[in-house]
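In: no sequence for this one, just the structure:
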């Protein structure tokens, strides 16, 4: 993501205002980004599209939106030419009657609108599956900054990051998803473990009785080990170096 934003996007951005790009062309650039990320397993093909270009502190992945970049470059170039008072700049401004996408002759020409972050969030929240996670995070008792801190720290592989977001977007191939969303011809959407209720993300991550004594316990113990080790080091209760949580064994 950083490579795309830092190296690829600016190179393309240099052509905005010089080469004539259509709305469809820019849509294709955004689509190309998504397909390449999917190809290399960094993005689930059914993940929320709006979320990709929302900033990481707000729950997105911070990828450049070429529509936003295009409008920004066009606006900056127009302001530059209109702010100059040299004969050359005045001549260019007067002559550009839709010869370029800057259309400098019209001082207050309207730019093509792109979705703002607020509009993207609204679209994200309105989606039945994708919006479920977003609407939960908006609860006043949830700290959004801490919730999405892992997205800003850059400590996990992009493939893992994409998988976690796919879980949050409810697009993992559970039986419920396959039967009612993908419309696969399966007889039942009941859980393959407990065979008692619908198999969806919420059930798998927190309410399957057969997983309660194993996977859920291991998950809680792992979190407790991290907290225990941090507190022990903070209060100088142990002198050993920090070790990965999965090898840490708290003293009784």
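Out: Yep, that arrived. Everything numeric here is computed off the predicted structure, so don't read it as measured data.
In: all contacts plus neighbour counts: C-alpha atoms, from now on.
Out: Will do.
In: give the buried residues for stretch 209-226.
Out: Residues of stretch 209-226 classed as buried: 211, 216, 222, 225, 226 (neighbour count, 16 or more other C-alpha atoms under 10 Å).
In: quick check, nearest of those to residue 90?
Out: Set against residue 90, the nearest of those by C-alpha to C-alpha is residue 226 (64.6 Å).
In: the closest one: which element?
Out: Taking DSSP states H and E as the criterion, residue 226 maps to helix 215-234.
In: sorry, back to before: pick out whichever of the buried residues of stretch 209-226 sits closest to residue 105.
Out: residue 226 (62.5 Å).
In: on that earlier part again, quick one: the buried residues of stretch 209-226 as a markdown table, columns for distance to residue 234 too.
Out: What follows is the buried residues of stretch 209-226, written out as a markdown table (distance: C-alpha to C-alpha, whole Å):
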| residue | distance to residue 234 |
| --- | --- |
| 211 | 33 |
| 216 | 27 |
| 222 | 19 |
| 225 | 14 |
| 226 | 12 |
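In: measure the most far-flung residue of the chain relative to its centre to residue 17 for me?
Out: Most distant from the centre of the chain: residue 87, at 46.4 Å, with distances by C-alpha atoms, centre = their mean. Relative to residue 17, residue 87 is positioned 21 Å away (C-alpha to C-alpha, to the nearest Å).
In: got it, and residue 204?
Out: Residue 204 is 50 Å from residue 17, where distance means C-alpha to C-alpha.
In: count of residues packed around residue 110?
Out: Residue 110 has 9 neighbouring residues, counting by other C-alpha atoms under 10 Å.
In: ok, residues contacting stretch 107-127?
Out: Contact with stretch 107-127 is made by 48, 50-51, 54, 67-68, 71, 75, 82, 103, 130-132, 134-135, as judged by C-alpha atoms under 8 Å, 6 or more residues apart in numbering.
In: now with 6 Å?
Out: Residues from elsewhere that reach stretch 107-127, judged by C-alpha atoms under 6 Å, 6 or more residues apart in numbering: 50, 67, 68, 131, 134.
In: got another, please set it beside the one above:
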């Protein structure tokens, strides 16, 4: 104050971390919040955290920067859209999000096959709802808040991905539709619940489940950029993701066999741990035909003699449980995927 006159606060001051002055600085503050959010998001994406911890770091370290000034800085629809798109670009640049995958799955719970990331709009919505609830509770005793409420000055929220049902998309929902009828979803997505994979590995697996890879079938039926959709190896069937994984005759005796042996080896070593049996030290070592102790006997890739001739007489693993008097026959086979 100078001679009874309050000098204009052109340079401004900070109040609870928000810069205040006579000059409208909302655009600058909004830009500063978004810049800091991107900076923290990059720091998390460049870290060596596994997939689950990386998502938790984004939710607890980066998103609060956007949440803090809610209710103080007015947000335009253009600003919301910019904040909404920015994390997608960064996630794609760092290999955390496949360019053709459906973003909604990022926001689903891990038990439902998602990655449990909170969208940029999630903390904003929570804060705005808290402010509205406070105004509604205090309007009875505060005239100013009562006038604010009666004027219906509500804050509109730009819709986010969490309000969109990703399972309604025909291509992206095919995998969920297929497994929802005859599979245990909890067991199916247990690898996501554990969250011990790196994020780029999760991204690759989820993109494969959604079948968004640019195969000849996709180029022919969806993008219409190719006329011949047949597999270049066998020339017998369309080159779909299903065909590549478990349908090509040319790969049956080489690549598929290696995959089969590796998957069976994982199951075999887990069974050895369960029954206290010796197991191969390395994943590439082939298990023995017979492995037994007083508790159990495990037969690996051994022909089973039957009274009647059967085609499936070479199971991958047979477990003879001596304590429970129970035999278990295990076949490893790929889960069939529908074509598009």
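Out: Yes, it's here. Here the structure is a predicted model, which means the values were calculated and not measured.
In: how far apart are whichever strand or helix holds residue 12 of structure 1 and its match in structure 2?
Out: Using DSSP H and E, residue 12 of structure 1 maps to helix 9-13. For helix 9-13 of structure 1, the mean deviation from structure 2 after alignment is 1.0 Å (mean C-alpha distance after the TM-score superposition for structure 1).
In: state the span of structure 2 onto which that helix is aligned.
Out: Counting by TM-score structural alignment, helix 9-13 of structure 1 falls onto residues 63-67 of structure 2.
In: touching the matching stretch from outside, list them.
Out: Defining contact as C-alpha under 6 Å, 6+ apart, one finds that stretch 63-67 of structure 2 is touched by 37, 123, 124.
In: which of those residues has the most neighbours?
Out: residue 37 (23 neighbours).
In: got the contact list for that one?
Out: Counting by C-alpha under 6 Å, 6+ apart, residue 37 of structure 2 touches 62, 65.
In: secondary structure class for it?
Out: Under DSSP: H, G, I helix; E, B strand; the rest coil, the three-state class of residue 37 of structure 2 is helix.
In: closest to residue 204 of structure 2 among the contacts of stretch 63-67 of structure 2?
Out: Closest to residue 204 of structure 2, out of all of the contacts of stretch 63-67 of structure 2 and judged by C-alpha to C-alpha, is residue 37, at 25.9 Å.
In: trace that closest one over to structure 1, please.
Out: For residue 37 of structure 2, the aligned position in structure 1 is a gap, per TM-score structural alignment.
In: and residue 81 of structure 1, which helix or strand is it part of?
Out: When elements are defined using DSSP H and E, residue 81 of structure 1 is found to belong to helix 66-83.
In: now the helix or strand just after that helix and helix 66-83, what's the angle there?
Out: Later in the chain than helix 66-83 of structure 1, the nearest helix or strand by DSSP H and E is helix 87-95. Between helix 87-95 of structure 1 and helix 66-83, the angle comes out at 120 degrees (axes from the mean of the first three to the mean of the last three C-alpha atoms, to 10 degrees).
In: run the chain-centre distance for helix 87-95 of structure 1.
Out: Helix 87-95 of structure 1 sits 42 Å away from the centroid of its parent chain (C-alpha atoms, centre = their mean, to the nearest Å).
In: got it, and stretch 90-107 of structure 2?
Out: That offset, for stretch 90-107 of structure 2, works out to 9 Å (C-alpha atoms, centre = their mean).
In: in structure 1, what stretch matches that stretch?
Out: The alignment of stretch 90-107 of structure 2 onto structure 1 (TM-score structural alignment) covers residues 36-53.
In: and the matching stretch, what's buried?
Out: Here stretch 36-53 of structure 1 shows 37, 38, 42, 43, 44, 47, 48, 49, 50, 51, 52, 53 as buried, counting by 16+ other C-alpha under 10 Å.
In: could you do stretch 13-31 of structure 1 as well?
Out: Using 16+ other C-alpha under 10 Å as the test for burial, stretch 13-31 of structure 1 gives 13, 16, 17, 26, 29, 30.
In: in strands only, show me the residues you listed.
Out: Judged by DSSP state E, the buried residues of stretch 13-31 of structure 1 include no members of strands.
In: which one of the residues you listed is nearest to residue 152 of structure 1?
Out: Once C-alpha to C-alpha is applied, the member of these that ends up nearest residue 152 of structure 1 is residue 30, at 21.9 Å.
In: what's the matching residue for residue 144 of structure 1 over in structure 2?
Out: In structure 2, residue 144 of structure 1 lines up with residue 185, judged by TM-score structural alignment.
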